[in-house]
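In: can you look at this prediction? I've put the sequence above it.
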Amino acid sequence: MYTEAPARPPHGEQPPGLLARVADLAVRRRRAVVAGWIAVLVAVVALGTLAGGTYHVDYATPGSESKAASDTLAASFGGRSDDTVDVVWRAQAGATTPAVQARVDRVLARAEQLPGLTRGAAVADAELAPDGRTGVVRVPLDRLPDSVPVSTGEALAELAHDASGTGLQVAVAGGINGLTTENESASELVGIAVAVLVLLLTFGGMVAAGLPLLTALFGIGVSAMLGGLLAAVLDTPDWAAQVAIMIGLGVGIDYALLILTRYRAATDAGRDAHSAVIEAMTTAGRSVLVAGATVVVSLLGLFLMGLPYLYGVALASSIAVLVVLAASLTLLPALIAFAGPRVDSLRIPGSRRRSVAPVDVDATPAARWARAVQRRPLTAAVLSVVVLLAMTLPVAGMRFGFPDAGNDPSGSTTRTAYDLLAGGFGPGANGPLLAVASVGGEPAGGATKLAALRRELRADPDVAGVGRVVLDARQSTALLVVTPKTSPQDERTKQLIDRLRDGPLASAGLPVDLGGQTAATVDQGEVTAQRLPLFIGAVIGLSFLLLLAAFRAPVIALKAGAMNLLSIGAAYGVVALVAEGGWAGQLVGIDSDLPVPPFIPVMMFAILFGLSMDYEVFLMSRIKEERERSGDAASAVVLGVARTAKVITAAAAIMVAVFAAFALSPEVFLKLIGIGLATAILVDATIVRMILVPAVMALLGERSWWTPRWLDRLVPNVALEAPATAGR
C-alpha cells in the first residue's frame, strides 16, 4: 500500500478554491477520511436496523374525488378500504351448489384470518354471473394494499390452488403483493458485473477499476440505509429503494470514473500524486459537482407534481446522489492517495500499459470525427434531429394508466381471476366503481334519492349493473357498486366516469363521490397532465440557471436544455414502443399492450434531465477550458471531444448497463424506467454529444459563448474548471 506523503504545495500555501482544499485535506488525512466513512456506514447501518421503517404508500391523489370516496369509506365502514381482494370461482355444475359453496366458504373462512383482510365474507354475499356458473366475493382490505404482508398474498394464492379441481376453478385477484410468483431479479448485480468489465477495459488494471466501484458501492450502502430511515418518517413506495440504487450506482461510478481519469491524465503530464489529485478535483471534480447538483434539482422538482408517493422517491434518489457525490469528492481522493503509483497495478492480461509519452490528441479518431462533423455541420445537425424525432414518434400511441391483472402472466392466479370475471360478468367487473353518498340526518329522504340515483346509473348505456345500496352502521353513508361494461383500461370507461360525475351524481341531491381504483387512475392522470407544464418549466428553468452560472453563456445553457429534451423525447418513444408488447416488448418480457403509469414519464423527465447534464457539463467544461487556453472556438470543440470521448463512452456504457439491467426486474414499473433511462443515456452519449453538439457548436461558432454585459454583471462568477495548463 502506498503510504508516502505526497508533496505539499510550495511554501506551505493552501491550494486555492474549496474543492482544492477538500482534495488537499483528503490526501493528507486519508486515513481519517476513510475511517470516517467507515464509521458513517457502521452508524447508519446500526441506526437503520433499529429505526428503519417499512416501505408503504398511498397512491391516491390528494384533493381528488376518488380520494374523498376512499376517506369516507374508511371513516364510515370501520376502516374499510376501497381496495379489495376478489375471490373468483367457476363451477360447471353451478357456482352455488352445496358442494361448491362449502369448498369456497372454507377458502373464505381461512382467508379472513390473514392480516389485511376484513372478516365476514361468505358465498351468501357473492355476486353471480348471469349463467350462474361464476361467482365472486370481494373482500375489502383493512389497510392500504402496500401494507398488506406478502405472506397474505402467498397464502391466498395457495388456498385458491388447493381448492381448485374436480369441476371447480378458484382464483384470487387484488393489488397486494405475493399473489403472483415472480422470479426475483438480481438486476443490480448484472449492472455491476457489466460496469466492472467496462472499468477493466478502460483502465486495464484491477486497482484503477476497483476505485470507482468501491466509491460508488460505499455511497450506495450509506444511502440505502438512510432510505430506510426516510421510510420511517415519510410514506415511500418499496420500488423507491431500487430506483435510488439504480441512479446512485450509475452516477456514483460515473463521477468517480471522470475524476480518476483526469487524475491519471495529470500524472501522465508529470504531476506528482498530490498535485494530480488537486487538479482532478478542481477540473473534473467541479464538473461532477455541477452535474450532481443538477440531478438533485431535477429530482426535487417532483415535489411540484403534488403526488405524495413521489416525495419519497424524490428524496430517496436525491439522498443517493448526494451521498455518492460526497464520496466521489472526499473518499475517492483518499483512496487514490492510498494507491499512489500503484493505481495502475494488477493489470489484466492482454491490456496495454499506459504510455506517459505525449499524445497527439489532434490526431486521435475522436478528433478526426469531430472535424468531419464540423465540415458538414448543417447536414449532421439535421440528420441527428431527424433520427431523434423519428425515435420520438411512438409517443403518439402511448396510453396512460396502470397495468392491471389482465397484463399479468398467463397461468397466474391474478390473470386467471381476471379472465374468469371478464368471461362471467364482462370486462368491467375487473374495475368496479364505488359511488359513496353521504345521507346525513335524513335516512328516509336519502333512501328515496338513493333509489332514484340507482335507477339513473343503471340507465347509462355503458353501465353493466349497479349493486344494492349498502348503508353503514349509523345509516349516514351509502355505498353503491357500479360495474362498467368496458375494461378498466378502456377509454370508454374513462368517458363513463366523467359522464357519471357530471350527470347523475352531480344531480343526485346528495353529496356523492365516485371512487374505486379505476376512478383513482383517471384522477391521477388528469392531475399529472395539469401539473406537468409547471414541473417541466421549473426543472428546465432551474437547470438553465445552474448552467448559466457554470458557463456564463446563455446560448450554451439553452442549447443544453434543447438537446436534453430531444434525448428525453427519444426515450419516451422507446418506452411507448416497448409498452405496446410487440417485438420490442417481448425482448424484455412484456407480451401484452400495457398502459404506461402516469408517474413514469414524470419520473423519467426528472431523472433524465439531470443525468443528461452529466455529459453535457463534462464535455462543455473541457471545450471551455480549451477555448480559454487557445482562443479558438472551433479547435476547442475538436480537442474537447477528443479528450473526453473515451471517458464519456466508458461512463455511458456503465450507466446504460446499470439501467438496462433493470429490464430484468419482474416489476413492470422498473422495467419501463430502466429501459427509458438506458435509451436516453445511450442517445445522449452518441447522437447528441458526438454529433449534434459538435455540429451546433460549429454552426454557432464564437457566438456560442456570447453573454450580454448586463447578464455578465448579474451572474455570479462560478468557474467550472481551474485555469487550463499547457500539456494537459
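Out: Alright, I've got the coordinates. This is a predicted model, so every value here is computed, not measured.

In: for the rest of this, base every contact and every neighbour count on C-alpha atoms.
Out: OK.

In: give the contact list for Pro409.
Out: The contact partners of Pro409, taken as CA atoms under 8 Å, 6 or more residues apart in numbering, are Arg415.

In: SS state for it?
Out: Of the three states, Pro409 takes coil according to DSSP: H, G, I helix; E, B strand; the rest coil.

In: tell me the spacing between it and Leu566.
Out: Distance of Pro409 to Leu566, given as CA to CA, to the nearest Å: 34 Å.

In: check the offset of stretch 438-449 from the chain's centre.
Out: Relative to the chain's own centre, stretch 438-449 is displaced by 46 Å; criterion: CA atoms, centre = their mean, to the nearest Å.

In: so which bits of that stretch are buried?
Out: Buried positions in stretch 438-449, judged by neighbour count with 16 or more other CA atoms under 10 Å: 438-439, 443, 446, 449.

In: putting a second one here so we can go through both:
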Amino acid sequence: MAKLLYRLGRGAAHRAWAVIICWLIVLAAAGGAYAAFHGTLSTSFSIPNTETQQVADSMKQALPQASGGSERIVFTSDSGSFSDAQKTQIAELLGRVDKAEGVTGTVNPFQTADQRAAQAQQLAAAETQLQTAQQQLDAGRTQFDAAQQKLTAAEDQAKAAGVYDAMAAQFQAQQAQLDAQKSKLDDSANQLSTQQEKATAAKSLIEMSQNLRTVSQDGSSAFATVSLEKEAVEMDSSQKQAIRDVIDDTSIPGVQTTYSNGLAFDIGGLGGMEVVGVAVALVVLVFMMRAILPAITPLISSLVGVGVAVIGALALSGKVTMMNVTPMLGLMIGLAVGIDYSLFILNRHRKQLLAGMDKRESIGLAVGTAGNAVVFAGSTVFIALLALNITGIPFLRVMGDVAAVAVLVAVLVAITFTPALLSLMGNHALNKKSRKSIGTPEQAAPVIRPMRTRNAVLRAVIATAVLVVIALPATSMQLGMPTGAQEPTDSVQYKNYKTTDEKFGAGVNGPLMVVATLPQAMSTDEEQIVEAKIGQQLAAQNDVAAVVPAAVSDSRTVIAFQVIPNSGPTDKSTEQLVHDLRDLSPTSDGTTLGVAGQTSMSIDVSQKLADALPSYLIVVVGLSLVILMVVFRSILVPIVATGGFVLSLFAALGATTAVYQWGWLGSVFGVHDPSPLLSFAPTIIIGVLFGLAMDYQLFLVSGMREAYEHGVEARVAVKSGLRMAAPVVRAAAIIMISVFAGFIFSPMNVIRPLGFGLAFGVLFDAFGVRLFIMPALMHLMGKTAWWLPKWLDRILPNVDVEGTSLERTHNVLVSDSAHDPAASHGKGVNPATQ
C-alpha cells in the first residue's frame, strides 16, 4: 500500500493541474447532478414497523380523513381579550389558510368554543326534558298500577259474589286496555332509557373533553387547528412555506400570531458559528505553519472534498429518503476529517522539505507514509460509520452512509488533491524563515528520557478520575426527539409552544391519537354510547387530561380518539401513558387499541434507538480491538486504547447530558429549556468518536512502536513517539474541536447536541486519553505492552501503517527525536540517525 501511495503522490505532484482540474470537474458534476435530480429532504424521524407506524398505516386505510397531520396556530391578544373585529379577522385568516395547498381544513377556536357552549346548553335542556318525561312516565305507571289494582279488586269481589262469569267479558276488555297502556308505558320507558343512555354518553363525552379548550380560561389566547393532508414532517417545504406566508403576511392589530413547530420546522442552513469554527481552524493552522499558503491548503482540500460528498449525496435525495440533518452531519464530519488528513500529509512534507529533500520526492514519500496512515485511519472511521447499518434504522443508515462517503472522499482528496496543491506551492509550503535553513545541518536532537513512574501513576489516576466524574450524568441519560421548546426563544415555534403550555396545558403540545377497532360494526344509534364507553376507559388512565372522539370509519368499525396528556411530549409520564394505553388492548369486549401521532412516534423511535445502542457499541468495541491488534501486534495496547475510547465516550455523553438534559451551563450553550438528548445523538457520537479516537491512537502509538522496533527501550520509546506525534495531534484535535464546536450554535436544534458531543468527545479523547492517560499506562506497562503470543503473531497480517518499509527503501526517516543510547534494549541505535 505504501509503495502504491508513493507512486500516486508523485503522480499527483507531477500532473498537479490535471489532478486539480479533475477534482473541480467532479465537484461541478456533483453540482449538476444536484440541480437535475435532487429531491425534498425529510424532517421525519419515523421508523418502519414500529407500533406507531403500523397504526398510522392502518389509519390511512380505515380513516383517511383522520390520517393526515394537525398543527396549531395560536393567537394571543395584547389587551387580554379578543374583540369582535379581531375574531372576524382571525376567521378570515383561517379561511385563507384553508385554501392553501396541503390543507384539508381549519377549525375556528371561537366557533368551537361557542359550539361547545351550545352543546352544553342543549344537553342541559335535553336533560330537563328527560327528567320531565321520566316524571310523566312515573306518573303514568302510578296510574296504571292504581287501575290494575282496582280491576283486580273488582274481579275478586265479582268472584266472591258469584257473578264473575257474567262480568268476565267486561273484565277482559278492561284488562286489554290496561295491557295496551302497559305496552305503551314499556315502549316509552325503553325509548326514554335509550335517550337517557345517549344523554349520559353525550354528557360523559363533554366532560372528558372539557379540559381541551380552544380559548384559554382567561380569554387572552386561542388556538386554531390546521388539518393537513399528511404529517407536517412529510410535507413539501414549498407547501409549508406557502402556509407560513399566508400567516406571516396577515397582520391583525393587537393580536400576536404564532404557529407550531411542524409548520415552522424546515431545512436549516449554515449559521455564523459554523464559519467561526472554520475560522478558528485557520488560525490554528496559521499559528502552526507560520505561513498563509500551507495554512489554507487543508481548508481548501477539505472544502473540495466535503463539497463533492455532500452535494453528491444531495443529488440522490430525489431517489433516497434523506433527513435534512443528514447533509449537515456529512458537512460537519467531512470538514473535520478533511482538514486533519490533509494536515498530516502536509506536516510530513514540510519536515522533509526542511531536511532538503526534493519537492516531488518529498510529496510522494509523505503520501506513502503519512498518507498510508491517513488511508488506514480513514478506513476505521469509514467502517465505523457504515456499521450504523446494523442498527436496522433506515434514516440512521442513510446518515451513516453519507457521513462515510464524506470520509472516503476526504481520504481521496488528501492523497491526490493535497499533493497537487503542494506541488504548485513548492518551497512556499515552508515559511520564509524556514526556507532559508533548508538542507542545513539540524541541531542535535535532545536526549529523551522516560517519564517518572510516580508521575505516570498520577497522570493516569487523576485524568481517569476526572473523566469518570464527567461521565456520571450519562447514567441518567434520557433519549427523545426535539420539540418547539428547543428552538430559539425569539422564534415563532418557541413562542407557540410556550403559550400553548401556559394557556392550554403541556399535553396539547403532544397529543396522542388512539385508534379503536371494534369486533363488529356499530349502529348509528350506538355511536355515542360506544365512544363514551371506550373514552371512559382511556380517560381512566393516569396522566390523561382530555379525550375527544376524532373520526369514525365508513365501515363503523374503527373510531379515532384524540387523547391529551397532562404532561408534555418529552416527559416520562407521557411515555408511560403511551405504554398504558397500549396495555389496555384488547378490552373485555374484544376492541383493540393502537396509539399513533408524532409524540408516540418520537417515543417509539427513541426506544428503538436506545435498544440498538448497546449492540452497536459492542460491535464498535470489538472492531476497535481487532483493528488495533492488527496494527500494533499487541494484546494490551488495544485493550488500553479501547478502554480509553469507552471512557472518553461516556465522558462526552455525560457532559452532553449535563448541559442539554440537566441544563448545566445552559446560558453558555443556548440551552434555555432542558430536555432529553436527541435520540440518535449517542449512536452518531459513538461512530464518529470511535473513528477519530483510532486516528489519534494510530498517529501517536505507531511512533512509539516504530521507536521500540528500532531498538529503543520501551519506556523511552513511549516518550519518543509522544514527542514526535503530539504536536500534530494536538493541532489536529484543536481543529476538529473548533469545527465541531461551530455547530453547537447551529440554526438547527437537531445538530447542536451532536456538535457539542463530538467537540467535547474529541477534547476528552485527544487531550485526556491519548495525550495523557494512554502514554502513562504505556509507560507503566513497559515492554509488556508489546507482548503478543507467537501463535497469534503468525496469524495476524503485518500491516506497515507508517510506511517504514518505504522509508528504508528511500533511506530516510524524518524525526526530531533521539534517545539515550544507554537506555536501548536492542542495538542501541539512535532513531534520529537510523
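Out: The structure has been received and is ready for your questions. Bear in mind that the values here come from a model prediction, so they are computed numbers and not experimental data.

In: please state their TM-score.
Out: The TM-score (TM-score structural alignment, normalised by the length of the first structure) is 0.89; 705 aligned residues with a CA RMSD of 3.1 Å.

In: residue in the first structure matching Gly39 of the second structure?
Out: Matched by TM-score structural alignment, Gly39 of the second structure corresponds to Gly53 in the first structure.

In: quick one: secondary structure of its match?
Out: Judged by three-state DSSP, the three-state class of Gly53 of the first structure is coil.

In: one more: the one 10 residues further on?
Out: Per three-state DSSP, the local secondary structure of Gly63 of the first structure is coil.

In: what's the match for it in the second structure?
Out: Match for Gly63 of the first structure (TM-score structural alignment): Asn49.

In: the helix ranked longest in the first structure aligns to what range in the second structure?
Out: Assignment by DSSP state H gives helix 517-551 as the longest helix of the first structure. Mapped onto the second structure using TM-score structural alignment, helix 517-551 of the first structure spans residues 598-632.

In: mean per-residue distance, that stretch versus the first structure.
Out: Mean deviation of stretch 598-632 of the second structure from its aligned counterpart in the first structure after superposition (mean CA distance after the TM-score superposition for the first structure): 1.7 Å.

In: could you pull out the strands for the stretch 1-150 of the second structure?
Out: Secondary structure of the stretch 1-150 of the second structure, counting by DSSP state E, counting those that start in this stretch: strands at 70-77, 103-107.

In: ugh, wrong one, the second structure
Out: Ranges of strands in the second structure, per DSSP state E, are 70-77, 103-107, 221-228, 255-259, 479-480, 512-517, 544-552, 558-565, 592-596, 677-678.

In: and of those, who's closest to Ile438 of the second structure?
Out: strand 677-678 (52.0 Å; CA to CA).

In: give me the range in the first structure that the closest one lines up against.
Out: With TM-score structural alignment as the criterion, strand 677-678 of the second structure aligns to 596-597.

In: need the residues that contact that stretch.
Out: Counting by CA under 8 Å, 6+ apart, 398-403, 576, 579, 669 sit against stretch 596-597 of the first structure.

In: just among those, which is most surrounded?
Out: Ala576 (28 neighbours; other CA atoms under 10 Å).

In: identify the residue nearest that one in space, chain neighbours excluded?
Out: Nearest non-adjacent residue to Ala576 of the first structure, counting by CA to CA, 6 or more residues apart in numbering: Met398, 5.2 Å away.

In: the one you found touches Gly581, doesn't it?
Out: No. With contacts counted by CA atoms under 8 Å, Met398 of the first structure stays clear of Gly581, the gap being 11.7 Å.

In: the stretch 451-600 of the second structure: helices as residue ranges?
Out: With DSSP state H, counting those that start in this stretch as the criterion, the stretch 451-600 of the second structure has helices at 453-471, 492-504, 527-539, 572-583, 598-632.

In: nice, that's everything, thank you.
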